[in-house]
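>>> Here's my sequence, what's the structure:
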Amino acid sequence: MSFGDPNNPYGPPQGQQPGYGYPQAPQQGYGYPAAPGAPYGAYPGGMPYGVPMAMPGTVKAARVMLWIIGILQIIAGIALAAMGGTFASEAGLGSGADAAVTGIIVGVGVLVAAFGIWGVVIAAKCANGGNGIRISGIVYGSLATAGGLANLAQGEGRSTVGLVIGILLIVFFAKADAAAWFKRPRY
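Okay, here's the model as predicted:
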């Protein structure tokens, strides 16, 4: 049997030429038209409709670091402020010097606790915050890096941990996937 044989059961139906029996238009998927100039179902952000964007791993890592560092700084700040009051009163310094030392130590403790609260707020807002949270994370990482460098200049060995975490926070928040996460549309 040849293809041109009219009795061929595997040939084209009678009265039609090969390739003309069925629609030849490409299917776009479930009857929805494709967006002009864009992949099927995509909006300008590049993500298909209805598919939520997942938080990038770098943002998750930065968030975990911020939670840990922030909570530790809050605890350290509270402890430092509490110790400031007891240290000055037990040292037996004069009344003027006693108040000055207490004020300085308590002030530093409050500053450390406030820095920790700032880190916890950034970590909490990473899930649905905007680009301002990303910029705040970069500034936080910059200040942590500066603090690590200052401690390193004083010769403290533990300062390398703070320095590395500060640099990682800057890098993680400055990456393109982090920028896309914080600039994503919210409905």
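>>> going forward, measure contacts between C-alpha atoms and count neighbours the same way
Fine.
>>> how close does the residue nearest the centre of the chain get to Gln14?
When CA atoms, centre = their mean is applied to the chain, the residue found nearest the centroid is Val59 (2.6 Å). Here the criterion is CA to CA, to the nearest Å. By it, Val59 lies 64 Å from Gln14.
>>> To check against the first, give me the structure of this:
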Amino acid sequence: MSFGDPNNPYGQPQGQPQQPGYGYPQQGQPQQPGYGYPAAPPAPAYGGGYAGAPQEMPGGVKAARVMLFVIAGFQIIGAIFAGLGAVGMAAAKNDPMLKDDIQFQQLADMSVGAIWLVTVLILAWGIFAIVLGAKFGSGGNGIRIAALVFGIITAVLGIYPFVLIGLVHTVLAILIAVFVGKADGAAWFNRPRY
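Next up is the predicted model:
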């Protein structure tokens, strides 16, 4: 179809002077940029980072970090109770009134040292949770893997020996493993660091 065709409904109306066709440059007028490829986006400034790397910690990773600190708080409270239990057991072991109590003597057969060992393990697990949470801002993929392992072990330990007390630990640990294991968590821990 051309503009000169009298049957063209989009053509030049009859009786008016002809103008250059669509897409043909006119003589003496400045050119405007035409259609085609758009301009490329500006290059990132020096040290701007990669386009796919998150610049701020994702919400799931922040939540996992908070949950690690909550678990650490519970561990410290548990260590305090276990330490008080060890001190109480050591004091009551030599009580003459409890020498005849069979149930207490069965409980006292467990060494006070074993209770102190459990106390130290509880406290160490809490400190490990604090260190993991503190490293979330600057840590790499190793911190992510350590948090996944921490979450899985904590969930298993929360289920087996401490079914009722460990329920909160189990739920928090599963959420930590899920939030750290998601794609945005992987992107956060694998981001480039300069």
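>>> Put one on top of the other, what's the TM-score?
The TM-score (TM-score structural alignment, normalised by the length of the first structure) is 0.71; 162 aligned residues with a CA RMSD of 3.3 Å.
>>> May I ask you to name the longest helix in the first structure?
When the first structure is parsed with DSSP state H, its longest helix is helix 57-91.
>>> That one vs the second structure, mean deviation?
Comparison of helix 57-91 of the first structure with the second structure after fitting gives an average deviation of 1.7 Å (mean CA distance after the TM-score superposition for the first structure).
>>> quick revisit: from memory the residue nearest to the centre of the first structure sits against Phe172, does it?
Yes - counting by CA atoms under 8 Å, Val59 of the first structure does reach Phe172; the two are 6.3 Å apart.
>>> which residues are in contact with both of the two?
Listed as contacting both Val59 of the first structure and Phe172 by CA atoms under 8 Å, 6 or more residues apart in numbering are Ala178.
>>> what's in contact with stretch 120-132 of the second structure?
Against stretch 120-132 of the second structure from outside (CA under 8 Å, 6+ apart): 65, 68-69, 71-76, 78-79, 143, 146-147, 150.
>>> how does it look with 6 Å?
68-69, 72, 75-76, 79 (CA atoms under 6 Å, 6 or more residues apart in numbering).
>>> Now rank the residues you listed by neighbours and give me the top one.
Leu68 (27 neighbours; other CA atoms under 10 Å).
>>> For Gly85 of the second structure, see how far away the aligned residue in the second structure for Gly109 of the first structure is.
Mapped onto the second structure by TM-score structural alignment, Gly109 of the first structure lines up with Thr119. Counting by CA to CA, the separation of Thr119 of the second structure from Gly85 of the second structure is 9 Å.
>>> Neighbour count for the two, which is higher?
Thr119 (22 against 16).
>>> Between helix 59-93 and the helix or strand that the more buried one is a member of, find me the angle.
Using DSSP states H and E, Thr119 of the second structure sits in helix 112-135. Between helix 112-135 of the second structure and helix 59-93, the angle comes out at 160 degrees (axes from the mean of the first three to the mean of the last three CA atoms, to 10 degrees).
>>> helix or strand for Glu156 of the first structure, which one?
Counting by DSSP H and E, Glu156 of the first structure is found in no helix or strand.
>>> Likewise for the one 5 residues further on?
In the assignment (DSSP H and E), Val161 of the first structure maps to helix 159-174.
>>> what packs against that helix?
Secondary-structure packing of helix 159-174 of the first structure (3 or more CA pairs under 6 Å, 6 or more residues apart in numbering; DSSP states H and E): helix 131-153.
>>> one more time with 7 Å, if that's ok
helix 57-91, helix 131-153 (3 or more CA pairs under 7 Å, 6 or more residues apart in numbering; DSSP states H and E).
>>> Run through the neighbouring helices and strands of the last one.
Think helix 131-153 of the first structure. So helix 131-153 of the first structure, by 3+ CA pairs under 7 Å, 6+ apart, packs with helix 95-125, helix 159-174.
>>> nearest to Tyr32 of the first structure, of the ones you listed?
Tyr32 of the first structure sits nearest to helix 95-125 of all those, at 36.5 Å, using CA to CA.
>>> Please list all residues in contact with Gly181 of the second structure.
For Gly181 of the second structure, the contact set (CA atoms under 7 Å, 6 or more residues apart in numbering) comprises Leu148.
>>> Could you measure from whichever residue in the first structure pairs up with it over to Met47 of the first structure?
Aligned against the first structure by TM-score structural alignment, Gly181 of the second structure finds its counterpart in Ala174. According to CA to CA, Ala174 of the first structure stands 21 Å off from Met47 of the first structure.
>>> re earlier: could I get the contacts of stretch 120-132 of the second structure in TSV, plus columns for distance to Val163 of the second structure?
Below are the contacts of stretch 120-132 of the second structure laid out as TSV (distance: CA to CA, whole Å):
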residue	distance to Val163 of the second structure
Leu68	20
Phe69	21
Ala72	19
Gln75	16
Ile76	19
Ala79	18
